[in-house]
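1. Sharing a sequence plus its predicted fold:
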Amino acid sequence: MVQCWLLNSMTRNLRAIFLSLSTAKEVWDAVTQTYSIGKDASKLYELRCKALATRQNGTSLSDYYGTLQLIWQEIDVLRPSKMKCSDDVAARTTEISNERLYDFLAGLDHHLDRIRGQVLAEDPLPSVQAAYAQVCSEANRQATMLAGSHVDGSAMTTTLHRPVPRSGHPKPGQKELDTRQCTHCGKKKHTRETCFELVGYPDWWVDKQEKGKEKKKSVANLASQPLPHGSSPHMDQSALRVFPNTTSTSSPYPGSSDKGADWSW
C-alpha cells in the first residue's frame, strides 16, 4: 500500500525508474540516494541568501510569510539539530527563532516600520509566529483607517463638486431676473410688442421725463449761483450729492439715466 502511494506520487517518467523495486523501503531508499542533497553547503548558502533577500514588496502578509516559511522548512531539513542537552536545544531554538524573526521584520514594507520597531523593542523578543500576528493586526488597522479616510475624502469631493441645480424659478426672497430685450430699439425689460417707440409713449412716462428735466434745471441753477461768503467748494459738492445723475446724457425725453428700468411697468 505504501509502495503504491510512493509510486503514484511520482510523475510518469520517474515512476518507470522505480517500478521494478519490490518493497516500499527499496523505493524510499532509492529515491533518497538519487535525489537527496544531504549536507550540501551550497544549497544551505542559497537558502540563507534567499531568506535574507525575500521582501514583501506590496504583496499580502500571508504570501510573504508563507514564502519565508517554505525556505525555513528546507533549511531545517538540510540542517537538523544534533544537540542532546535540553538546555542547549532550548538555546539553539531561541537563536533560530530570533534569526527568522529578523528575516521576517527586515522584509516588511515601509508602512509597517512602526510595528517593526515595537516588536524589536520587546524583551525578550517574541517568536516569529507571535510577531506575525502583531504585524497582521497593525496592517489590518491601517487598512481600515485608510478605507475610512478614502470614504470621507470621496464624500467631501462629491459635496464640493456637486452641481448647482438650475431652475427657472428664483429662490425665496430673490427677485426674478427680467431677460426680455426689444428687437426694435435694442433696450431691455420689454419686447417689440410693447415698445413705446412703436405703440406710443404713455402719459405717465412723459410726466416722468418732465419731472426729471425740472430736477436737472434746479441743480444746474444751484451750481451756477455764486457761493455765499464763508462757504467752500466742499459745501457745493455736498449740495450736488443731494441731486444725483446730473451728468446723464440727453435724450428726446430727459429723465432717469436707467432707461431699461423705464419699461418695468
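-> Everything's here; your move.
2. From now on I want contacts and neighbour counts done on CA atoms only, so please keep to that.
-> Will do.
3. any chance you could map the helices in this protein?
-> 2-8, 12-18, 24-35, 41-53, 61-78, 86-106, 113-120, 128-160, 196-199, 203-224, 233-242 (DSSP state H).
4. Taking helix 128-160 as reference, get the angle to the fifth one.
-> If you take axes from the mean of the first three to the mean of the last three Cα atoms, to 10 degrees, helix 61-78 sits at 160 degrees to helix 128-160.
5. What of the fourth one?
-> Note on geometry: by the same axes, to 10 degrees, helix 41-53 and helix 128-160 are set 30 degrees apart in direction.
6. thinking again about what came up before, how about CSV for the helices of the chain, with distance to residue 263 added?
-> Converted to CSV, those look like this (distance: least, Cα to Cα, whole Å):
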stretch, distance to residue 263
helix 2-8, 102
helix 12-18, 101
helix 24-35, 105
helix 41-53, 85
helix 61-78, 77
helix 86-106, 82
helix 113-120, 74
helix 128-160, 40
helix 196-199, 9
helix 203-224, 9
helix 233-242, 26
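7. Got another one to weigh against that:
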Amino acid sequence: MASSGSTSISIDESHPFFLHHAENPGLVLVSQPLIGGENYPTWARSMERALRIKSKFWLIDGSVSLTSAMEKVPILVQSWARCNDIVVSWIINCVSPRIATSMVYRKTAKEVWNKLQNLFSQGNGPRVYQLQKDLASFSQGELSVTEYFTNLSILWDELQNYEPIPTCSCEKCVCNVNEKISKIHHREAVMQFLMGLNDSFSHVRGQILLMDPIPSVEKVFSLLIQDEKQRSVGQGNNGGPFVESTALAAKGTSFGPKNYKGKGKERPTCSHCGLQGHTVEKCYKLHGYPPGYKTKGKASLVNQVSAHIDSQDSFLHAQPQTQFPFT
C-alpha cells in the first residue's frame, strides 16, 4: 500500500507496477540472444511475448510513460523507475555482449527497444520479396509431409508478420468481409501446399481439389498424413512376399528337374532304336526281350528305359540254355 496525503493506491499482482520477488535484474527471458538482423524478427517476437507475460510491455509501447505516472499518482514514480530499470536489464541480458555494450547508456526501455529495432529490423520490401521467392520455389523433395508442412508454416507465419491480413476495424461491417478475406488467404495457402507436393500424391491431391468447398490447410495436412501412412503400411505388407515369390518362381524355372541340364558322364545311345542307356549290341528290340520282361506301352517304355539300364546287362549276359530232346 502506497499513500501520499489523501491519495492511496494498492499495488497487487494485477497492477502494472507490481514486481514479483523472483523478477530480478539478472533474469533471462528468451533462450536465443539477439546477434543481429538475421534473428531479430524471431527474437523480437519472443521478447514481446515474454514482456507481455510479465505485464511489462507497457514500458515498450509507451502506454504508461513517466510523465503520465507523475501526473496521475506522483508517489508511483519510484515504482515506475524500478519497473523501467528491470525491463532494461532484461533486454540487455537477451542480446549479445557486443550489442549490449551500445545499449547500457539508454535510460528507458522504450529507447532501448526502438534503438534495436532501428538497427536490426530489415525493411519489409526485401524480406517480403525473399519470403515470396522461397515460397514460390519450395517443394517437398526428400522431405516427409510433416517436415514439408512445418517449413511452409514457418514461411507463412513470418510473411504474415510483415504483411498481416487486413481486417475491418470499424465494427460496422455487415458483409462479413473479415471472414471472406480469411477464406481467400487460407485457400491460397492450400494451393501453395498442394503445388509443392511430390507426384506420388497426385491421386489424393486430385481428390482434395474436387472438394467443394476446399478444406482448410490443417485438414489437407491431415488427409495427406493418412495417405502417407497407408502407403507405408501397404509397402511393408507387399514387399516381402513379392520378393519371395519372385525368387521361388526363378528357382522353379531355372533349377527344376525337368529343365536341368547337368554336365555329367555322357550316356550311350543305341543306333538301332535311338534310345539312351544302351548300345546296339544290347538292344532288346534287336536281340529280343529277356524272359519275364513286361512292357507297359510305347510311351511308358520310353520313360522307363533309364530305370532299367542296370538290369539290361544282367539279362543279356544270362543267355538262356538250349534244351535238346533225348533220342
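-> Nice, thanks for sending it over. All values derive from a computational prediction rather than experimental measurement.
8. if we can go back for a sec, can I get the helices of the first structure in a markdown table with mean neighbour count and distance to residue 262 of the first structure?
-> Converted to a markdown table, these look like this (neighbours: other Cα atoms under 10 Å; distance: least, Cα to Cα, whole Å):
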| stretch | mean neighbour count | distance to residue 262 of the first structure |
| --- | --- | --- |
| helix 2-8 | 13 | 104 |
| helix 12-18 | 12 | 103 |
| helix 24-35 | 13 | 107 |
| helix 41-53 | 14 | 86 |
| helix 61-78 | 15 | 78 |
| helix 86-106 | 15 | 83 |
| helix 113-120 | 15 | 75 |
| helix 128-160 | 13 | 41 |
| helix 196-199 | 12 | 10 |
| helix 203-224 | 14 | 8 |
| helix 233-242 | 11 | 22 |
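9. So which of the ones you listed is nearest residue 259 of the first structure?
-> helix 203-224 (10.8 Å; Cα to Cα).
10. Now for residue 112 of the first structure, how many residues are close by?
-> Residue 112 of the first structure has 15 neighbours, counted by other Cα atoms under 10 Å.
11. Residue in the second structure paired with it?
-> Aligned counterpart of residue 112 of the first structure in the second structure: residue 201 (TM-score structural alignment).
12. could you list every residue that touches its match?
-> residue 224 (Cα atoms under 8 Å, 6 or more residues apart in numbering).
13. about what we covered before: which of the helices of the first structure sits closest to residue 258 of the first structure?
-> helix 203-224 (11.8 Å).
14. Against residue 195 of the second structure, how distant is the match of residue 112 of the first structure?
-> Relative to residue 195 of the second structure, residue 201 of the second structure is positioned 10 Å away (Cα to Cα, to the nearest Å).
15. Likewise for residue 96 of the second structure?
-> Distance from residue 96 of the second structure to residue 195 of the second structure, by Cα to Cα: 40 Å.
16. and if you look at residue 233 of the second structure?
-> Distance from residue 233 of the second structure to residue 195 of the second structure, by Cα to Cα: 25 Å.
17. repeat for residue 188 of the second structure
-> In terms of Cα to Cα, residue 188 of the second structure sits 11 Å off from residue 195 of the second structure.
18. One more: residue 114 of the second structure?
-> 40 Å.
19. Map residue 212 of the second structure onto the first structure.
-> Per TM-score structural alignment, residue 212 of the second structure is aligned with residue 123.
20. same check, this time on residue 160 of the second structure
-> So, by TM-score structural alignment, residue 160 of the second structure is matched to residue 76.
21. Run through the residues that contact residue 28 of the first structure.
-> residue 6.
22. That one matches what in the second structure?
-> Aligned partner of residue 28 of the first structure by TM-score structural alignment: residue 113.
23. Same check on residue 145 of the first structure?
-> Residue 145 of the first structure maps onto residue 234 in the second structure, by TM-score structural alignment.
24. Just tell me what residue 51 of the first structure corresponds to in the second structure.
-> Using TM-score structural alignment, residue 51 of the first structure sits opposite residue 135 in the second structure.
25. Now for its match: which residues touch it?
-> Contacts of residue 135 of the second structure by Cα under 8 Å, 6+ apart are 152, 155, 192.
26. Now distance to residue 239 of the second structure too, for the residues you listed, in CSV please.
-> Below are those laid out as CSV (distance: Cα to Cα, whole Å):
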residue, distance to residue 239 of the second structure
152, 33
155, 38
192, 33
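27. if we go to the first structure, which of those residues are intact?
-> Contacts conserved in the first structure for those, using both residues aligned by TM-score structural alignment, their matches' Cα atoms under 8 Å: 152, 155, 192.
28. Name the nearest of those relative to residue 91 of the second structure.
-> residue 155 (26.3 Å).
29. Go ahead and confirm that closest one touches residue 131.
-> Yes - counting by Cα atoms under 8 Å, residue 131 is a contact partner of residue 155 of the second structure at 6.5 Å.
30. Is residue 8 of the second structure part of a helix or strand, or is it coil?
-> strand (DSSP: H, G, I helix; E, B strand; the rest coil).
31. May I have the residues that are in contact with the counterpart of residue 221 of the second structure in the first structure?
-> Applying TM-score structural alignment, one finds that residue 221 of the second structure aligns to residue 132 in the first structure. Residue 132 of the first structure sits next to residue 65 when contact means Cα under 8 Å, 6+ apart.
32. and the gap between residue 132 of the first structure and residue 119 of the first structure?
-> For residue 132 of the first structure relative to residue 119 of the first structure (Cα to Cα), the value is 10 Å.
33. Residue 129 of the first structure now?
-> Residue 129 of the first structure is 12 Å from residue 119 of the first structure, by Cα to Cα.
34. Then residue 156 of the first structure?
-> 37 Å.
35. any idea which helix or strand comes after the helix or strand hosting residue 286 of the second structure?
-> Per DSSP states H and E: residue 286 of the second structure is located in helix 284-287. Using DSSP H and E, the helix or strand that follows helix 284-287 of the second structure towards the C-terminus is helix 298-304.
36. That next one: how far from the chain's middle?
-> Relative to its parent chain, helix 298-304 of the second structure has a centroid offset of 67 Å by Cα atoms, centre = their mean, to the nearest Å.
37. How about stretch 144-161 of the second structure?
-> With Cα atoms, centre = their mean, you get 13 Å for stretch 144-161 of the second structure.
38. who touches it?
-> 128, 131, 132, 134, 135, 139, 140, 193, 221, 224, 225, 228.
39. Distance check, the counterpart of residue 183 of the second structure in the first structure against residue 128 of the first structure.
-> Mapped onto the first structure by TM-score structural alignment, residue 183 of the second structure lines up with residue 94. Relative to residue 128 of the first structure, residue 94 of the first structure is positioned 11 Å away (Cα to Cα).
40. I am finished for the moment; much appreciated.
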